[in-house]
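Asks: When you get a sec, could you give me coordinates for this:
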Amino acid sequence: MASTVSGATDASPTAVRVVDESVTKKVALAALVGTALEWYDFFLFTTAAALVFNAQFFVSQDPFVAAMGSFATLAVGFVARPIGGFVFGALGDKVGRKKILMVTIVGIGIVTGLIGLLPNYMTIGLAAPILLVALRIVQGLAVGGEWSGAVIIAVENAPVEKRARYAALPQIGSPIGTILSSGGFFGMLFLVGQSNFDAWGWRIPFIAAIPLLAISLWIRSRLSESPEFEALMESGETEHAPIRGVLKNSWRQILVGMCSALLGIGGFYLITSFVVFYGTKVLKLPSELLLLGTLLAAALEIGALIWAGRMGEKFGASKVILWGGVASAIIAIPVFLAIDSRNPVLVVLGMVIGVAVLSIPYAVSGTALTALFATKVRYTGVAITSNTAGVISGFVPLIATALVAANNSFWPGAIILLVVSVLTALSGLFLPALSIEEEGMKH
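Replies: Predicted coordinates:
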């Protein structure tokens, strides 16, 4: 353990413990499956927001107005995430990581299925977008406690020297969720054609969340509770007011942690959700091409996450975040130039490279964030930090769309990606001084 900073004392009686790595692998796998479903459900919404929600739920003669209404609904879910982070984070620090993870995954899965059954504007009028927003809020609340809990339970079940490796596994749920969601839309487009897809085919991937939920629940029911949290419970040292403690004593950790997570969340939505809209509505590219780019980017992202996780284990999460942010800043403008070329190969290549590079800091963000907070307030701290970053990220496609509508150019997207990359890179400089643990740098 490194020296403790103000507000980050760790009272865990399990600082030195023997770890059964076979259990670690099972927990990491269960966390991965859960986050894959989480991101499948969440990315379904982001892709649908770019492709169909503007026509199904937000009727307007101006496509930019309809798109902004659709992306605003996307942003509403992100606004709900910190509230869910406060609620589920505090509960996770009081009653346990596993119990809360069972609740959040049910909430996410059921809401996604209901969105697939929701009548559109032409059927029930204004009630359609209102109900969509309501469901999105509930989904955002549940997501607010899901990712942070999955990463924490994976980290707390892992050997300290291998935490970067195992913390990267739940992150792979993001590209898997992207592949499943974009693949679902791509497959439906191929099977039923554009007109049937717009009419009803888009609903099938949402409804498929229900059977996927059943599988995820079975796997997650076999999850082992964090030994660190169990030790806190046995010793009676759990935090009774984790929210107050984190906000009072760890606000520096929250601010720096937010910046470290911005690129992996906001940058991803920029290269996927916004680019899908920009490509189809402004560049007049076929939806299938943009979905193919998203699929290939997600597939290669898995390799990037595994590699970056190993680099975090070798060099430390803060260095990976620093240099990953720098790399993303360097490629920000070239990526959008490639997309703006309208050349199918360059468009797909731009999306693939953009997602792969911004995934480097994302791979180790779980390690970095969990190292910022003591065990007894870790769920609360990580949930607040990651979800506040998520709020900012949720508005990225909306802001980019508004700016593009004003000047009909790709430059707003490129500049936003550049700024977010620089903020994430800068956070890598401050993380070591604020962390209560080494971020995997043991070799």
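Asks: From now on I want contacts and neighbour counts done on CA atoms only, so please keep to that.
Replies: Fine.
Asks: for residue 262, what are its contacts?
Replies: Each residue near residue 262 by CA atoms under 8 Å, 6 or more residues apart in numbering is listed here: 389-390, 392-393, 420-421, 423-424.
Asks: Second input sequence below; structure requested for side-by-side comparison:
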Amino acid sequence: MRNLGKGDIKILALSSLGGTLEFYDFIIFVFFAEYISSNFFPANLSDFWKMFNTYGIFAAGYLARPIGGIVMAHFGDKFGRKNMFMLSILLMVIPTFCLAFVPNFQSIGFACIICLVLIRIFQGIAIGGELPGAWVFTFEHAQKHLKHTYLGILTAAVVGGILLGSLVFLIMNFLFSQNELFEWAWRVPFFLGGIFGIISVYLRKFLSETPIFEEMKKRGELEKFPLKEVIKRAKLGVLTSMLITWVLTGCIVVLILLLPSYIAQLLHISKVEQTYLQMLAIVVIASSCVVVGILSDKIGIFKTSLIFSICFLGVCLVFFNALYSLNPIFYVVCILYLLACFCAGIMNLCPSIMSEVFDASIKFSGLSFAYNIAYAISGGFTPQLAYFLHDIAIKNMDNILSLALGAYMLLIALISIVSAFLYLKCKIKTAR
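Replies: So this is what the prediction gives:
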């Protein structure tokens, strides 16, 4: 297996950079939600309803993901991966840049809320096409024995978008006072996101179409209605992809976005310490994605999945037992949490499995359809369910119900194992 050449590095760098910046643009909204709610809703509205409405608008981005994913994937399978790869980041850059300049409620009234909703819808459409497009583009460009390593690096970079958001949030709070942030400085991260995105759009111009798509085009093997073919001949692939997407959603939403605040609550640590812990967790889970990608190339997806899923199951059982004990020990909880994040590298099996269970002619449509529908569903109920189970756990620390949230993550590990066996079935079916 040869080392990465200049062409490989360019593909990985430009794909990863775009993924990082686009996910930053999509997620930075939630870091500055308090400042946005203060500027975009009437002053006489209660703080609860301001934040509730702001998070509702944030969720609109998730609901729009399937639309963008399915439409862009359709044209990606018909007219080329690169074109849609360019379009997705452009659709993200423009609304993000606009958010830095939209007047507040005092200036234009309810029109600013309409603008905010439209911005989130366009961002959702963009992210719906970006990640599946990036996975397909990278997979089809990669050398045969490095495909999953490529995907691991790309997924790690995308997760890095959350890390970038955390860093920017810390820097902004260091440079500006709370009054300045509420008045105008909250717009700076969106302005920077727009600038970085424009640079990424320019750099992506130097990428070439995937050789697999070019070969299919030359042979006249492109499907007229790719999604129709997905539903017709890849039902098992869709099911497998949806299940493994559920695993990815659980790892990101529960472990990275929610658990740091739960840990802070139970261990009585400050917001700053919580953010540092979250950033460290992101680094660990991103590193693990790369390790899982390398192992998938060396020993296969099935074996890698079983190893990491079983380890994830065991570590989560110990971690949640330690976290929701009557006297949680800080260092023990933090170490176990980071171990759980490392085992959560199973989330990289999502692009690895999905990239292999669909034929090349329907790969973009199949992957995007399954991923975005599953993410919209699982992403829609996971935060509320996790909070509900967390509440049960903290009220029952002296009995088995203290493992309520842990039981959900054990379910995630079991789903990962089931997905591995379904993947194996897909490969056997394809071989026939």
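Asks: ok, and the most crowded of the contacts of residue 262 of the first structure?
Replies: residue 421 (32 neighbours; other CA atoms under 10 Å).
Asks: Give the aligned equivalent of it in the second structure.
Replies: By TM-score structural alignment, residue 421 of the first structure lines up with residue 413 in the second structure.
Asks: which stretch of helix or strand covers that match?
Replies: Residue 413 of the second structure is part of helix 404-431, with elements assigned from DSSP states H and E.
Asks: Could you name the helices and strands sitting against that helix?
Replies: With contacts defined as 3 or more CA pairs under 8 Å, 6 or more residues apart in numbering; DSSP states H and E, helix 404-431 of the second structure has these neighbours: helix 235-250, helix 301-323, helix 363-395.
Asks: Would you tell me which one of those helices is buried the most?
Replies: Compared across these, helix 235-250 shows the largest average neighbour count, a mean of 24 (mean count of other CA atoms under 10 Å).
Asks: Trace it over to the first structure and give me the residue numbers.
Replies: Residues 251-266 of the first structure are the counterpart of helix 235-250 of the second structure, counting by TM-score structural alignment.
Asks: Run the chain-centre distance for that stretch.
Replies: 13 Å (CA atoms, centre = their mean, to the nearest Å).
Asks: How about stretch 19-26 of the first structure?
Replies: Its chain's C-alpha centre lies 25 Å from the corresponding centre of stretch 19-26 of the first structure when counted by CA atoms, centre = their mean.
Asks: With distance to residue 311 of the first structure as extra columns, can I get the contacts of residue 262 of the first structure in JSON lines?
Replies: As requested, those are exported to JSON lines (distance: CA to CA, whole Å):
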{"residue": "389", "distance to residue 311 of the first structure": "24"}
{"residue": "390", "distance to residue 311 of the first structure": "25"}
{"residue": "392", "distance to residue 311 of the first structure": "27"}
{"residue": "393", "distance to residue 311 of the first structure": "25"}
{"residue": "420", "distance to residue 311 of the first structure": "22"}
{"residue": "421", "distance to residue 311 of the first structure": "19"}
{"residue": "423", "distance to residue 311 of the first structure": "21"}
{"residue": "424", "distance to residue 311 of the first structure": "17"}
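Asks: Among those, which one sits closest to residue 317 of the first structure?
Replies: The closest of the contacts of residue 262 of the first structure to residue 317 of the first structure turns out to be residue 424 (CA to CA; 12.2 Å).
Asks: about what we covered before: and the helices and strands packed on helix 404-431 of the second structure as JSON lines, adding distance to residue 153 of the second structure?
Replies: Formatted as JSON lines, the entries for these read as follows, by distance: least, CA to CA, whole Å:
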{"stretch": "helix 235-250", "distance to residue 153 of the second structure": "15"}
{"stretch": "helix 301-323", "distance to residue 153 of the second structure": "16"}
{"stretch": "helix 363-395", "distance to residue 153 of the second structure": "19"}
